[in-house]
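A.B. asks: Show me how the following folds:
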Amino acid sequence: MTQQTTLHAAFAGHVAAALDALKAAGTLPAGLSRAAVAVEPPRDPAHGDLATNAAMVLAKPAGLNPRALAEALVTELAKIPSVTAAEIAGPGFINLRLNAAAWLDELRTIAALGNDYGRSTVGAGTTVNVEYVSANPTGPMHMGHCRGAVVGDALASLLEAAGHKVIREYYVNDAGAQVDVLARSVHVRYREALGENVGDIPEGLYPGEYLIPVGQDLAREFGDKYAAAPDSEWLALFRNRAVAAMLVMIKADLALLGIHHDLFSSEAELQAAGKPDEAEAWLRAHDLVYDGHLEAPKGKTPEDWEPVELPLFRSTKFGDDQDRPIKKSDGSWTYFGADLAYHFQKAQSADALVDIWGADHAGTVKRIKAAVAAMTGAEGKPTPFEVKLVQMVQLMKGGQPFKMSKRAGNFVTLADVVEMVGKDVVRFTMLTRKPDAQMDFDFDKVVEASKDNPVFYVQYAHARIRSTLRKAAGEGMAPSADHLELLGEEELGLIKLAAQFPRLIEAAAAAREPHRVAFYLYDLAAALHGYWNLGNDRPEKRFIVAQDINLTGARLYLATQIGQLIRNGLALLGVEAVEEM
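C.D. replies: Predicted coordinates:
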């Protein structure tokens, strides 16, 4: 095993070579797909160090008994010098046990690869478009947007680490009724800036003070030109200026979280370019849109329901429960109609699409997935498309719902929360639960110094390592790989957990689940703290053993690589690895 090959990659190669040998021997037929073959740690460490399902997934297509194929594979895998045992479990899983040298080699590999340890080429340069945040451009970012923003950004970084090219995209919904409301709200602030007493902001408009500077800018530029003018003269202008100002604000808010998109796509520009019309023409040409009538809403009678003929997308053909209109009765596009055109456009420059949506949009997932399947699958290969739903976050303090001052009008801004607890706390906390699970963000708990606070626990592990290395340096000791054979079972346990990182990155990227990285870092931190605590009662188990410079050098080398791994994982999540706490 070379320094540049991780243990995970090496054993994936060993299993592939064993399968090649069986194919050459005529045991396996040629042409079998190995896409489902996996090499990973067994769920129960007592079963071994690595496991492969190769016999289980290849036996049926090969026309073989799984256990018989496993026996043939075990014969090949047992020839690998670092394998001390190859055993068949159940109907055909294969468990492998490795010698200590294999794990010590992996420790050296972590050191050799440094920041690149865990990075993979499994993505093969394919392009994934990740669209996230995409909040209406009507005000600053609020905590309702925060979780999806962090999940999307961490996913983009994770996909890049797995070898994909990534487009980070924000879809600007600037063509709907809400931007007209925004423009009218700005007009009130414009009149206010001109000296008019506007009183309370009218019901239905945006009351936030963040619109005051926009109104002031317009007053300076245009004077009272539009103060009493009909909205036909100023609505479009105010809409464009207001959206532009909101995007500047939104980008600044996202920057507080370290989030920067590659592309901001405008719904208004999409419609102006005729993309929805092109999409409709394409769909009609493929008999996927027809003119028809929607069923009456539940509870409506023929007397109070007048059916209207609308262009309907055949979404039932793709698993939806009813066909969906792409235009309204007034001829304007439905949100769905514009959205399918937008996704069709995205698919032209990406091999796969991922959208991060709030859970309140769950009802539209089926229809947009149907549309993407229809519009990209003309040749039988639709563009892979996934929607990840993110639940809302409940703000808490001391276990009770927390109401912050609402300078924005009627919501808590992301900027306020970042100011209170910091970017790293916000980002890591948002990834400590699966995105589709409800989350409480307790301002007290996310800053407390305890094991129950994952952010603190992981950062403290890194700070502990850095503190130990500084202390050792002060005593004239340094990390060394010269005597790694002195490391015992407890240390090997840490290395085995560390060695799972490359496989974790590939699996998390494939599942589009960046929270797995946060979970892993917590487990690694717990293992590090657990090892550290051994030295409280047993001085010979401490990282620094003054009377044994060789053992100390080996343990410091181990600590250095665990620290490197924590930095690598936190970097994927956009979180700093602190030097001291």
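A.B. asks: When you work out contacts or count neighbours from here on, use the C-alpha atoms and nothing else.
C.D. replies: Fine.
A.B. asks: Where does the closest residue to S480 other than its chain neighbours fall, secondary structure wise?
C.D. replies: Leaving aside its chain neighbours, S480 sits nearest to G553 (4.6 Å; criterion: CA to CA, 6 or more residues apart in numbering). Per DSSP states H and E, G553 falls inside helix 549-573.
A.B. asks: Ok, M477 next?
C.D. replies: Take DSSP H and E as the rule and M477 turns out to sit in neither a helix nor a strand.
A.B. asks: Let me know how buried it is, in neighbour terms.
C.D. replies: Neighbour count of M477, defined by other CA atoms under 10 Å: 18.
A.B. asks: now do E419
C.D. replies: For E419, the neighbour count with other CA under 10 Å is 10.
A.B. asks: Am I right that it falls within a strand?
C.D. replies: No. Read with DSSP: H, G, I helix; E, B strand; the rest coil, E419 is helix and lies in no strand.
A.B. asks: residue ranges of the strands in the stretch 51-200 of the chain, please?
C.D. replies: 83-89, 93-98, 127-131, 165-172 (DSSP state E, counting those that start in this stretch).
A.B. asks: can you list contacts of the shortest one?
C.D. replies: Read that as strand 127-131. 152, 156, 159, 164-171, 346, 349-356 (CA atoms under 8 Å, 6 or more residues apart in numbering).
A.B. asks: could you redo the last one with a cut-off of 6 Å?
C.D. replies: Strand 127-131 has contacts (CA atoms under 6 Å, 6 or more residues apart in numbering) with 164-170, 350-355.
A.B. asks: nearest to T560, of those residues?
C.D. replies: H164 (28.6 Å; CA to CA).
A.B. asks: Please give the structure of this sequence too, so both can be compared:
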Amino acid sequence: MNLFADIRAAVITSLTAMTQDGTLPEGLDFANVAVEPPRDAGHGDMATNAAMVLAKPAKKKPRDIAEALATKLAQDPRIDSAEVAGPGFLNLRLAPVVWQQVVAGVLAQGTGFGRSDMGQGRKVNVEYVSANPTGPLHVGHTRGAVFGDALAALLEYAGHVVTREYYINDGGGQVDVLARSVYLRYLEAHGQEVAFEDGTYPGDYLIGAGQALKDKVGDAYVDQPEDVWLAEVRGFATDAMMDMVRADLADLGIKMDVFFSEKSLYGTGRIEAAIEDLKGKGLIYWGTLPPPKGKIPDDWQAREQWLFRSTQYGDDEDRPVQKSDGAWAYFAPDIAYHYDKVQRGFDALIDVFGADHGGYVKRMKAAVAALSEERVPLEIKLAQIVRLFKDGEEFKMSKRAGTFITVQDLLREVGKDVTRFIMLTRKNDAPLDFDFSKVTEQSKDNPVFYVQYAHARVMSVLRKAQAAGLPCTDADLTTADLSLLDHPAEHALAAKLAEWPRLVEIAARTHEPHRVAFYLYDLASEFHGLWNRGNDVPTLRFLQEDNPAASGAKIALARSVSVVISAGLGILGVEPAQEMR
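C.D. replies: Got it, this is the predicted structure:
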């Protein structure tokens, strides 16, 4: 049930009739005709731009089209009035029965209310987190993890088939640094004093890995040269860190479908195959890059190497894929990884990167466009920084010093649900301030509390209704006389419920799960407003113990609110509260 889509269909039907009776010319394109909530609720329940977008191609005044359309729509029993406003906007007011039908639709469809088939089963790969396996996840990783997971859930809710994927960056030099760091902790476990130099990681999180390595190999690597132990310790350390990452993800409520190892691309011919594919398309050539813009370094010199013609697909310059000594450039395994994704048959790819990867976007999009011959779109979403505040002061993170704030630190402080919700209260590409004092306060200014409080209030109503012998089960409520929902404040709450299916499709289409968090806050606000009005107007209270029929209708409305809140929180990965403590 999508009321906005239904009313838009009525508008299109009326416009079609207007072309048939000669009011409008034949051949008009109705694709840009929209039906939306008005910016000012006082203007009506819905508004359409039909007259504005059709005036020029129809060679008619917008108001003339709007007035004719209003006459047609007035014949629809769902529409109480259609009023022309301004230069030609058309504001619609719907009949009370429409809002009653919305409540009935929510109760009948349950968790299916708002689900969409707009994705039509298209296969989408969402890659997110993909942190280097050099330590536990920190707060910066958390935002990308939560955003990617909510986006994947949103796309599934809207009818896509989603694969959640983590790319393990275990093929680069940073894993050698990790191995050396674990080796130092291994020596420390044997009672030696060590110094963390040359960029090694001094964090305490490696102490356990050093002890585990000692337990596994004893003193076999003590005082041995690096060529004896590096390869083995590298694999051991990577596995230990990935176990830590998987545990962090699980505690965040995230379960990946695929963990893809960068290391698996080396020595297997997979990088070579991807580059050969580009060579076969004439997109790899032997050449030199121009000097960097601005001041040229004293030691800069042009070097011939194999380059990818990424400028052919919108990049600022061509990119190296293989150096003159035969070593692969950093970009090559990423090309091969995305070549693998394309070959797996995905219809669309989404990568969630950290804020520091902005310069990598154009080249990666160019590579996928070339590899897929522009059949598979790649969208890259950047998760901007998170600033932590506590007691009025900002927390700082320093991974090298081993003093960064981890996911576990965050979860111990506020828990999974608060962490996830707050991480989704800003658009992904906007910086986010995470204030520990604000996210735990019980006030309207704390969005996660305000939404959870609304759901908990509904659960309280249901418990009290059961104790009083009033209708409270979903089976009871589906037979309630919803015509008794006759107050404008009740209609306003039902109207907000009606926006949910439309919101889901917009959020899924734009890849913006934060819209779900915003909507839930607005729905909670509408619900709390009705609840508070009941303090002054007894007939608006959800429990009418002397009138079971009215109670059934009002409890049905409240239950509908909890159904939609629960569905929205499910997309965000948050458990709905049953009661507030």
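A.B. asks: returning to that earlier point: once aligned to the second structure, how far is the helix holding G553 of the first structure on average?
C.D. replies: Helix 549-573 of the first structure, aligned to the second structure and superposed, deviates on average by 1.3 Å (mean CA distance after the TM-score superposition for the first structure).
A.B. asks: Report the buried residues of that helix.
C.D. replies: For helix 549-573 of the first structure, burial by neighbour count (16 or more other CA atoms under 10 Å) applies to 549-573.
A.B. asks: now stretch 234-252 of the first structure
C.D. replies: Buried residues in stretch 234-252 of the first structure, counted by 16+ other CA under 10 Å: 234-235, 238-243, 245-247, 249-250, 252.
A.B. asks: Where in the second structure does that stretch align, residue-wise?
C.D. replies: With TM-score structural alignment applied, stretch 234-252 of the first structure matches the range 229-247 in the second structure.
A.B. asks: Return the distance of the matching stretch from the chain's centre.
C.D. replies: Distance of stretch 229-247 of the second structure from the chain centroid (CA atoms, centre = their mean, to the nearest Å) equals 29 Å.
A.B. asks: what number of residues lie near H357 of the second structure?
C.D. replies: Other residues within reach of H357 of the second structure, judged by other CA under 10 Å, total 13.
A.B. asks: ok, now how distant is it from Q384 of the second structure?
C.D. replies: Here the criterion is CA to CA, to the nearest Å. By it, H357 of the second structure lies 10 Å from Q384 of the second structure.
A.B. asks: Repeat that for G354 of the second structure.
C.D. replies: For G354 of the second structure, the distance to Q384 of the second structure (CA to CA) stands at 7 Å.
A.B. asks: hey, where'd the helices end up in the stretch 401-550 of the second structure?
C.D. replies: Taking DSSP state H, counting those that start in this stretch, the helices of the stretch 401-550 of the second structure run over residues 407-414, 416-423, 436-439, 447-468, 474-477, 488-510, 514-536, 548-572.
A.B. asks: Mind checking those for the one nearest to N49 of the second structure?
C.D. replies: With CA to CA as the measure, helix 488-510 is the member of the helices of the stretch 401-550 of the second structure nearest N49 of the second structure (16.7 Å).
A.B. asks: distance of the nearest residue to A492 of the second structure once chain neighbours are set aside from G253 of the second structure?
C.D. replies: Closest residue to A492 of the second structure apart from its sequence neighbours, by CA to CA, 6+ apart: E526 at 7.7 Å. Distance, E526 of the second structure to G253 of the second structure, using CA to CA: 29 Å.
A.B. asks: Show me which of the two is the more surrounded one.
C.D. replies: Set E526 of the second structure next to G253 and count neighbours by other CA under 10 Å: E526 wins out with 22 against 15.
A.B. asks: re the thing from before, can you put the buried residues of stretch 234-252 of the first structure in JSON lines and add secondary structure and distance to G204 of the first structure?
C.D. replies: Converted to JSON lines, these look like this (DSSP: H, G, I helix; E, B strand; the rest coil; distance: CA to CA, whole Å):
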{"residue": "W234", "secondary structure": "helix", "distance to G204 of the first structure": "19"}
{"residue": "L235", "secondary structure": "helix", "distance to G204 of the first structure": "16"}
{"residue": "F238", "secondary structure": "helix", "distance to G204 of the first structure": "17"}
{"residue": "R239", "secondary structure": "helix", "distance to G204 of the first structure": "16"}
{"residue": "N240", "secondary structure": "helix", "distance to G204 of the first structure": "20"}
{"residue": "R241", "secondary structure": "helix", "distance to G204 of the first structure": "20"}
{"residue": "A242", "secondary structure": "helix", "distance to G204 of the first structure": "17"}
{"residue": "V243", "secondary structure": "helix", "distance to G204 of the first structure": "18"}
{"residue": "A245", "secondary structure": "helix", "distance to G204 of the first structure": "20"}
{"residue": "M246", "secondary structure": "helix", "distance to G204 of the first structure": "18"}
{"residue": "L247", "secondary structure": "helix", "distance to G204 of the first structure": "21"}
{"residue": "M249", "secondary structure": "helix", "distance to G204 of the first structure": "22"}
{"residue": "I250", "secondary structure": "helix", "distance to G204 of the first structure": "22"}
{"residue": "A252", "secondary structure": "helix", "distance to G204 of the first structure": "26"}
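A.B. asks: returning to that earlier point: buried members of the contacts of strand 127-131 of the first structure into ChimeraX, please.
C.D. replies: Remark: buried members of these, expressed as a ChimeraX selection using 16+ other CA under 10 Å:
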select :164,165,166,167,168,169,170,350,351,352,353,354,355
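A.B. asks: Among the contacts of strand 127-131 of the first structure, which pair sits farthest apart?
C.D. replies: The largest separation in the contacts of strand 127-131 of the first structure, counting by CA to CA, is between H164 and Y170 at 18.8 Å.
A.B. asks: need the helices for the stretch 251-400 of the second structure, in chain order.
C.D. replies: In the stretch 251-400 of the second structure, the helices defined using DSSP H, counting those that start in this stretch lie at 270-280, 331-343, 361-371.
A.B. asks: What's the average distance for the first one when superposed on the first structure?
C.D. replies: When you say that, I think you mean helix 270-280 of the second structure. When the first structure is overlaid, helix 270-280 of the second structure sits 2.1 Å from its aligned residues on average, using mean CA distance after the TM-score superposition for the first structure.
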